[in-house]
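>>> need a structure here:
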Amino acid sequence: MAKVLVGVKRVIDYAVKIRVKPDKKGVVTDGVKHSMNPFDEIAVEEAVRMKEKKLASEIIAVSCGPAQAQETLRTALAMGADRAIHVEVSGPEYETLQPFHISKILAKLALEEKVDIVLVGKQAIDDDSNQTAQMTAAILKWPQATFASKVEKTDGNLTVLREIDGGLETIKVKLPAVISADLRLNEPRYATLPNIMKAKKKPLKKMSPKDVGVDTGARIEIVSVEDPPVRQAGSIVPDVDTLVSKLKEKGHI
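Next up, the predicted model:
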């Protein structure tokens, strides 16, 4: 049976209206509701379903971030993960943490824990990078199955239905492999109260990036964070000729 490592990220809740800080160096996070990245919830759910089908033997949830990331890990444990690893990164270091850093950490942990599958959400809803799964696979030199909408285990391999621009693609990957979960892979379960209580007793290991030999020094500088421009009001035109002339005036034709 496979051992699964699931990456989960603490993000600003999808229902919260994002506000830019006055200094234009980031977004307001203090006092703002956070939750598990929705695509990571799907990844955790898929891992739990694998265990329920006796395809997975153990699920390890990992999160890189400040102390509050432990709440996200407890949610993963309440959903069905067996244990958790919190790689603590906070302050300015966290502000400039990139998918490249996360990928190196996940790759090191995947080797240390001798896992067969690394499972993550296809992207985080805060930075929308969509890079972590691909870079983790590249660092490990493992096959990757990104944007998965269906995963089946056959003869020690995984058959994955992928969502691509032109429709759907079915691929077969050998284990060990990296998978990223797409929206239609499953419907995540709600953590029940008994499971939330049980999650408090499940092991949660704390460590730092240095413990796995990863340098999380800044590779980017945040120059400015701006609100998107306000969309201009539309106007009604009497006929096509007027529309064409207006488009010409504004340089759209």
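>>> from here on, contacts and neighbour counts on C-alpha atoms
OK.
>>> Helices of the stretch 101-250 of the chain, start to end?
Taking DSSP state H, counting those that start in this stretch as the test, the helices found in the stretch 101-250 of the chain are 132-140, 193-199, 240-249.
>>> Export those to JSON lines and append columns for distance to E113 and mean neighbour count.
As requested, those are exported to JSON lines (distance: least, CA to CA, whole Å; neighbours: other CA atoms under 10 Å):
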{"stretch": "helix 132-140", "distance to E113": "13", "mean neighbour count": "21"}
{"stretch": "helix 193-199", "distance to E113": "21", "mean neighbour count": "15"}
{"stretch": "helix 240-249", "distance to E113": "59", "mean neighbour count": "12"}
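>>> Quick one: residues contacting G167.
Contact partners of G167, counting by CA atoms under 8 Å, 6 or more residues apart in numbering, are absent.
>>> Quick one: the helices of the stretch 101-250 of the chain as JSON lines, columns for distance to N186 too.
What follows is these, written out as JSON lines (distance: least, CA to CA, whole Å):
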{"stretch": "helix 132-140", "distance to N186": "18"}
{"stretch": "helix 193-199", "distance to N186": "20"}
{"stretch": "helix 240-249", "distance to N186": "44"}
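>>> for comparison, sequence B:
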Amino acid sequence: MKALVPVKRVIDYNVKPRVKSDGSGVDLSNVKMSMNPFDEIAVEEAVRLKEAGAVSEIVAVSVGPAKAQETLRTALAMGADSAVLVETDETVEPLAVAKILKAVAAEIEPGLIILGKQAIDDDSNQTGQMLAALMDLPQGTFASKVLVEGDYVKVTREVDGGLETVKLSIPAIITTDLRLNEPRYASLPNIMKAKKKPLETKTPADYGVDIAPRLKTLNVSEPPVRQAGVKVADVDELVARLKAMGVA
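A predicted model of the protein is given here:
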């Protein structure tokens, strides 16, 4: 069984984003980029399933600029067998990404599509669900545990009330949550081997997908600066201040 793992190139989670002076978006110039953390978890889970014998081949795919090859090479170094880059310099919205992934999946025919529940740059949390709808496949979102049993996969989901376990027929789509696993670091030998693994490059036009944006960004701004805390002398003053703020 093959596993398809979409990965996205985003600003490194350790970097504080800067907004462009004209408010048109986030400034990406001279900023460290890396794989979306939730996608790292997805790659790790696919590798673990392969090590357990449930998956035979892992294909990583990314939609983005040519520099996204670096992100795919990271996935290859972590354990993916091959990669596909759907190259475009345009900003691609979740629906267009889902349509591209559907076309890629039609070629690869994976048993499992494992992707991060959301990307940390736009926090859309839509691609996995849209892909499941387009492909008419069962989905297990916010997965904290994945267990393949024959022609089925059990997914333990994180929900508001606690945990929910669903049994999905394969092929299926899984989106990963933070508690699913701890991604491994790519070793130097694996990084060197990743340079020799196959990486195919295509474009959205090759799949007949229109990536024209449906949304228009009106303005991007920094969040308001958090106000400094205030020290109080005793409990009575604290209660008085809370009442004045309408909290107590």
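>>> Tell me how the two chains score on TM-score.
Once the chains are laid over each other, their TM-score by TM-score structural alignment, normalised by the length of the second structure reads 0.94; 248 aligned residues with a CA RMSD of 1.6 Å.
>>> circling back to that earlier point, out of the helices of the stretch 101-250 of the first structure, which is closest to F100 of the first structure?
Closest of the helices of the stretch 101-250 of the first structure to F100 of the first structure is helix 132-140, at 6.8 Å (criterion: CA to CA).
>>> Please identify which of the helices of the stretch 101-250 of the first structure is closest to L185 of the first structure.
Using CA to CA, the helices of the stretch 101-250 of the first structure put helix 132-140 closest to L185 of the first structure, at 15.8 Å.
>>> Mind naming the longest strand for the second structure?
strand 139-149 (DSSP state E).
>>> and that strand, which residues are buried?
Judged by neighbour count (16 or more other CA atoms under 10 Å), strand 139-149 of the second structure contains these buried residues: 139-146, 148.
>>> Which members of those residues are the farthest-apart pair?
So, these by CA to CA: farthest apart are F142 and V148, at 16.4 Å.
>>> Please say which position in the first structure L131 of the second structure maps to.
In the first structure, the residue matched to L131 of the second structure (TM-score structural alignment) is T136.
>>> Can you give me every residue that contacts its match?
Neighbours of T136 of the first structure in contact, by CA under 8 Å, 6+ apart: 103-104, 106-107, 178.
>>> Swap in 7 Å and give it another go.
T136 of the first structure is in contact with 103-104, 106-107, counting by CA atoms under 7 Å, 6 or more residues apart in numbering.
>>> Same question for P171 of the second structure.
Going by CA under 7 Å, 6+ apart, P171 of the second structure touches 111-112, 137.
>>> what do you get if the cut-off is 8 Å, keeping everything else the same?
By CA under 8 Å, 6+ apart, the neighbours of P171 of the second structure are 110-113, 137-138.
>>> Name the nearest of those residues relative to K167 of the second structure.
P138 (9.2 Å).
>>> residues near the closest one, how many?
18 (other CA atoms under 10 Å).
>>> and stretch 201-210 of the first structure, which residues are buried?
Going by 16+ other CA under 10 Å, stretch 201-210 of the first structure has these buried residues: 204, 208-209.
>>> CSV please, covering those residues and showing distance to I12 of the first structure.
Rendered in CSV, the data for those read as follows (distance: CA to CA, whole Å):
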residue, distance to I12 of the first structure
L204, 22
S208, 23
P209, 23
